[in-house]
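Engineer: Turn this into a model:
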Amino acid sequence: MIVPPSPLNKRRKETTEAQRAKVITLYEVGLTYNEIEERTGVKRSTCWNIVKRDKDRQKPGSLTPYTASAPRSGRPEKLNKREKRNLISLAKRSRRMHLGVLTKSITTKVSMKTARKYLKQGGLHKRRAKRKPFLTKLHKLKLDEVDSEECLLPSFKSGRTSIMIWGSIQLGNKGPMVILPNGGLKGKDYVELIIEPALKPFYQSRYRATHEAIVMEDGAPPHKSKLASAARNKYNIQKMPWPAQSPDLNPIEKLWRIMKSRINKREPRVTTHEALSKALQEEWDRFVAEDFRKLIESIPKRVKMCLKNRGGSIPY
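Structural biologist: Below you'll find the predicted structure:
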């Protein structure tokens, strides 16, 4: 047996803008609500509401009747204001928490799509964490390096084998590149393979030309060795003090990334030690002074950002 729907649950059909305009026009020419209902088929109570809305919302002096639909509140939100604040606060405290876990951590059951919408309203968006060198509190005290630290993914030195190279640049000039042997680099090797045959001639030639020069290099053990310090003192090579774990300020790091990217795109792929050495030298020879001029000129800006961020990372 088919049960007919209850009249109480029957949903009325919404009137169109044309019907509302006709109701308002008939009312303005003097017809009663009963007469309007007979002509339009719209119930008398609905006609009364249409006319009232026109009187309340029509702009002063306008001859056009107000026939727009009444504003609706829409579906109630799943989370109230307090629950939204809790969700956003939890996301800020646990930046690397998976969205699914974050969604299950709140009392009200919502979908991941809904949770993502509320987080977006709170200014939180899905991003991939940046890899930056891990900085201890001691590093930060020594390094006055703009990223929010909870959005960073610290990187640590790996033990993979690769070709080590050394190079030098100066504003308007490019020095030699040295391909170093495998097996690590000690202080003695740094002096014999880099300082004496490469760094000393380039430094002295630039000093004679500009009457000022200073070496910027990180705190790798060979750079800090007693033999290297003695060699720099012997040849009057000035070295900039360099805090630990800070590759971000050195402009030559950008050139290494460019070289790596170019070599990775080569076809056929570089697979042997000899081919990689040759490719590195070719890519180094491709660089001209204009390629690194902007990098060197950006150093004052990097230093200011470093000081402003009080030891945190900077976007370089």
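Engineer: make it CA atoms for all contacts and neighbour counts henceforth
Structural biologist: Will do.
Engineer: what are the ranges of the strands in this structure?
Structural biologist: Residue ranges of the strands in the chain, as given by DSSP state E, are 130-133, 152-155, 164-170, 173-180.
Engineer: Next, the angle from the longest one to strand 164-170.
Structural biologist: Same thing as strand 173-180. 170 degrees (axes from the mean of the first three to the mean of the last three Cα atoms, to 10 degrees).
Engineer: Excluding its own residues, what touches strand 173-180? List them.
Structural biologist: 163-169, 193-194, 198, 202, 277, 281, 284, 288-289 (Cα atoms under 8 Å, 6 or more residues apart in numbering).
Engineer: List the buried residues of stretch 68-83.
Structural biologist: residue 79 (16 or more other Cα atoms under 10 Å).
Engineer: what does it contact?
Structural biologist: 17, 106, 108, 110.
Engineer: Alongside the first, I'd like the structure of this one:
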Amino acid sequence: MRRLTQNERLRALGMLQIGTTQAAVARTMNVSQSVISRLWSRYRDTQSVQDRPRSGRPRATTEAQDRFIRTLALRNRVITANQISARLQTDTGVRVSGQTIRNPLHRGHHRARRPRVIPCLRGHHIQARRRWCRDRQHWDNRRWSNVMFSDESRFTVDFLDRHRRVWRRRNERFQDVNVIRLDRFGGGSVMVWGGITVAGRTALHVVAGRVTGQYYRDNILAVHVVPFARRHGRRFIFQDDNARCHRARIVTGYLQQQNISTLPWPALSPDLSPIELVWDMLGQRLRQRQQRPANVRELAAALQQECDNLDQNDLRRLIRSMPRRINACLANRGGFTRY
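Structural biologist: Have a look, this model is predicted:
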């Protein structure tokens, strides 16, 4: 049942005093008539609309101790509630439970969440990211529309969906209906390559075997990138990451021979590449399929089908986020961004 705020109580009281019925006031305030009835009875008995004093269990910690708890959590983000409890007992002599520690943290809008896993950026990586972003800070969406972003990603047949939940009763944790069997080696995997631009995208290429410089040149660049570049025109710019096969001499020489401009890329910068989110979109679509792929062949077919079903407007929005990505990286002084 919704509780009325102080201003709502005063407003309801004013309506009652001018003769409005309790039912009409309840409809106006979007509450039941019993709430208005109790409010009117309380006012007639006490001449006040304030809540009566309520009894309750006394707090185990003071405001100062709550601030101490929140300060510890802010200074050491991985500290546990039990560790804070032990520290509180050592420093103040107050012994409380882990849940008592969590209460002031929750009131302060602190929540325990899984930490985000990001690449380990060294000093030279950060400097390279800042230089790269400064050089392209003034690129507008018209210029980014000439860039093809490309990447490879691997998908496994057996993947663990950590968003799935099961309804179970007590002592049923390991029953067959409540467990998910996962092959630690993935049950087979498929590596795919793709490229996206504002105007379109390449077909999803399923990699057969190991990606070497020669395979990358003959089966990906020659088949997908070069035809796309010729259709796009002289302003076409090709982007890929710093994988060894991408920087092989036969690859760089081939791109120069085809007069394809390339976009230099700072190491360890997946947050700056919009195509990384395309793989997340494909993974989400695989998890939402009613019938999951049972083998590598079905997985490859499902990936190609889901890639064809992607909305080009979504891909366009990803690429048009590049100015925001660059500004976020510069604002974080070359550090990792939320992207």
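Engineer: circling back to that earlier point, go through the strands of the first structure and name the closest to residue 218 of the first structure.
Structural biologist: With Cα to Cα as the criterion, residue 218 of the first structure lies closest to strand 164-170 of the strands of the first structure, at 12.1 Å.
Engineer: Who are the packing partners of that closest one?
Structural biologist: Strand 164-170 of the first structure sits against strand 173-180, with contacts defined as 3 or more Cα pairs under 8 Å, 6 or more residues apart in numbering; DSSP states H and E.
Engineer: Can you list the buried residues in the strand it packs on?
Structural biologist: 174, 175, 176, 177, 178, 179, 180.
Engineer: on that earlier part again, hmm, which of the contacts of strand 173-180 of the first structure are the buried ones?
Structural biologist: Buried subset of the contacts of strand 173-180 of the first structure (neighbour count, 16+ other Cα under 10 Å): 166, 167, 168, 169, 193, 194, 198, 202, 277, 281, 284.
Engineer: which ones are touching the second one?
Structural biologist: To tie it back to what came earlier, the one meant is residue 167 of the first structure. Shown in contact with residue 167 of the first structure (Cα under 8 Å, 6+ apart): 175, 176, 177, 178.
Engineer: okay, those in a markdown table with distance to residue 131 of the first structure next?
Structural biologist: Shown next, in a markdown table, are the contacts of residue 167 of the first structure (distance: Cα to Cα, whole Å):
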| residue | distance to residue 131 of the first structure |
| --- | --- |
| 175 | 29 |
| 176 | 30 |
| 177 | 27 |
| 178 | 28 |
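Engineer: any idea how far the residue mapped onto residue 202 of the first structure from the second structure lies from residue 221 of the second structure?
Structural biologist: Under the alignment (TM-score structural alignment), residue 202 of the first structure pairs with residue 228 of the second structure. Residue 228 of the second structure sits 10 Å away from residue 221 of the second structure, taking Cα to Cα, to the nearest Å as the criterion.
Engineer: Residue 206 of the second structure too?
Structural biologist: From residue 206 of the second structure over to residue 221 of the second structure the distance is 14 Å, taken as Cα to Cα.
Engineer: looking at it, residue 164 of the first structure is touching residue 256, isn't it?
Structural biologist: No - using Cα atoms under 8 Å, residue 164 of the first structure is not in contact with residue 256, being 11.0 Å away.
Engineer: on that earlier part again, list just the nearest of the buried ones among the contacts of strand 173-180 of the first structure to residue 231 of the first structure.
Structural biologist: Proximity of these to residue 231 of the first structure (Cα to Cα) peaks at residue 194, which lies at 10.8 Å.
Engineer: Report the contact partners of that closest one.
Structural biologist: Each residue near residue 194 of the first structure by Cα under 8 Å, 6+ apart is listed here: 166, 178.
Engineer: Nearest residue to the aligned residue in the second structure for residue 262 of the first structure in space, ignoring adjacent ones along the chain?
Structural biologist: Structural alignment (TM-score structural alignment) places residue 262 of the first structure against residue 285 in the second structure. In this structure, residue 285 of the second structure finds its nearest non-sequential neighbour in residue 306, 6.9 Å apart by Cα to Cα, 6 or more residues apart in numbering.
Engineer: Alright, I will stop here.
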